[in-house]
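**Q** below is the structure, and that's it, no one-letter string:
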């Protein structure tokens, strides 16, 4: 088995598991439906291709919260350009300044195929909504012969420098992971973000079991500072004698 890791970093993100009329909310972390949709778009998959979607949806999913961000509300009004009739008022919620590391686990061949698609995507990735482009390349890399928890422990912390300063005295940082539960695993909550179809006429999602856990990852700034402090300056005891000669 292999794990593909993705960096989700942008000014705004929106990961909705449900929407009611003109009010569109966002979850506090990326959804499996959103990430599978991103990978399907990178491959150029048709929205109505439920057979190929089932193959991608079988991947196990997890997300690590590297920088939680803040929830913001956008109050939108609009008017029809021709008729001048006012459109319904809508509320849209986003996550601002958030950073996540998402991971999907599956067979080596499929994971490598998705990795290649992210290197040269047919449709550009976005962070939940088309109005939310990523600030940096989404693809991080492929971890072979591992599982989701280990891959998320091995992936370096992706938070912004200003956020990392809040934890600058800790050699390791505890990060929350929302992981797809294994069959029969206890203590799971349920989120309706397991994609069954993206077709516009019958978009459907099922419940998915999710467990919350914590992983410890090294703080890169503390490690760099420690290496600088421990570096011993070069010293040649015979240098002074050579200079005198």
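**A** Nice, I can see it. Predicted, not measured: the structure shown is a model, and the values here were computed from it.
**Q** from now on I want contacts and neighbour counts done on CA atoms only, so please keep to that.
**A** Noted.
**Q** what about residue 185, how many neighbours?
**A** Look at residue 185: counted by other Cα atoms under 10 Å, it has 11 neighbours.
**Q** go on, residue 74?
**A** A total of 11 residues lie near residue 74 under the criterion other Cα under 10 Å.
**Q** repeat that for residue 195.
**A** 24.
**Q** and if you look at the one 5 residues further on?
**A** Residue 200 sits with 9 neighbouring residues when counted by other Cα under 10 Å.
**Q** measure it to residue 48 for me?
**A** 8 Å (Cα to Cα, to the nearest Å).
**Q** do residue 128 as well
**A** Going from residue 128 to residue 48 by Cα to Cα gives 19 Å.
**Q** which one's more surrounded, these two?
**A** In terms of neighbours (other Cα under 10 Å), residue 128 is the more surrounded of residue 128 and residue 48; the figures are 24 against 15.
**Q** verify the stated contact: the more buried one with residue 13.
**A** Yes. Using Cα atoms under 8 Å, residue 128 is in contact with residue 13, at 6.1 Å.
**Q** adding another structure so you can compare the two:
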């Protein structure tokens, strides 16, 4: 019998990413980590769902994201002109995360996770990291697992770039921040308007969800073994005796 799975993990890595939760008008900001609505939109596109399709099954998934390589926030200043009149359009600011790497995970019904896994492996629409101008630099599929969301995030190897891992070469294990959906009974959290209700472009709707921050510890594959200092054998009086 095939082993059932209930957690899907995704690697979100690229030159630029942008995950907006409160962007309005000419200022398009980004959160410091992928949003639930953004990742669920990626999964819906991979399955080929229409923008007006019901996404309540996706919204019911428990979501978490691990910050493997936080990246750097950058600002893009854009100008434009109307094609017919030549009139200047409003100046816009767009913010991105540069050189960031995340591991996102969703947990839920086994049949739905299996279907999403198949969609990610052979997507109907190509995935992008928050905006269409931000393609991933590596395959996003990390696999489907069983045993729970936190177990999957703790077992998934560190996905940071080699140059970033080398900065922590003296650490055998590193602590990585995780931002996750707050489950009932877990204590206080922060409310964010990031629960997708509809992706219909005529009337996008998002509700509130509560999140909390925690950490998981993973191995550093590039860690150097600690060396014990052994003083060289040296007799300062040896030359006088000879």
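**A** Here it is on my side, so go on. Given the structure is predicted, the values throughout are model-derived calculations rather than measurements.
**Q** one step back: now list whatever residues contact both of residue 128 and residue 13 of the first structure.
**A** Common neighbours of residue 128 of the first structure and residue 13, counting by Cα atoms under 8 Å, 6 or more residues apart in numbering, are absent.
**Q** name the nearest residue to the counterpart of residue 126 of the first structure in the second structure, ignoring sequence neighbours.
**A** Alignment note (TM-score structural alignment): residue 126 of the first structure maps to residue 128 of the second structure. Of all residues not flanking residue 128 of the second structure in the chain, residue 135 sits nearest, at 4.6 Å (Cα to Cα, 6 or more residues apart in numbering).
**Q** number of nearby residues for that neighbour?
**A** When neighbours are defined as other Cα under 10 Å, residue 135 of the second structure has 18 of them.
**Q** residue contacts, it?
**A** If you count contacts by Cα under 8 Å, 6+ apart, residue 135 of the second structure has them with 14, 16, 127-129.
**Q** could you do residue 47 of the first structure as well?
**A** For residue 47 of the first structure, the contact set (Cα under 8 Å, 6+ apart) comprises 197-200.
**Q** name the element it belongs to?
**A** When elements are assigned from DSSP states H and E, residue 47 of the first structure belongs to no helix and no strand.
**Q** what residue in the second structure is paired with it?
**A** With TM-score structural alignment as the criterion, residue 47 of the first structure pairs with residue 51.
**Q** before we move on, what about residue 103 of the first structure?
**A** By TM-score structural alignment, residue 103 of the first structure lines up with residue 105.
**Q** for the residue nearest to the spatial centre of the second structure, pull up the helix or strand it's in.
**A** Most central in the second structure under Cα atoms, centre = their mean is residue 102, positioned 3.2 Å from the mean C-alpha point. In this assignment (DSSP H and E), residue 102 of the second structure forms part of strand 92-107.
**Q** now that strand on the first structure. Mean distance?
**A** The superposed strand 92-107 of the second structure is, by mean Cα distance after the TM-score superposition for the first structure, a mean 0.3 Å from where its aligned residues fall in the first structure.
**Q** after that strand comes which helix or strand?
**A** Assigned by DSSP H and E, the successor of strand 92-107 of the second structure is helix 110-121.
**Q** for the first structure, what spans make up the strands?
**A** Along the first structure, counting by DSSP state E, strands occupy 2-13, 19-20, 23-24, 60-67, 70-76, 90-106, 139-144, 172-180, 189-197, 204-218.
**Q** that'll do, ta.
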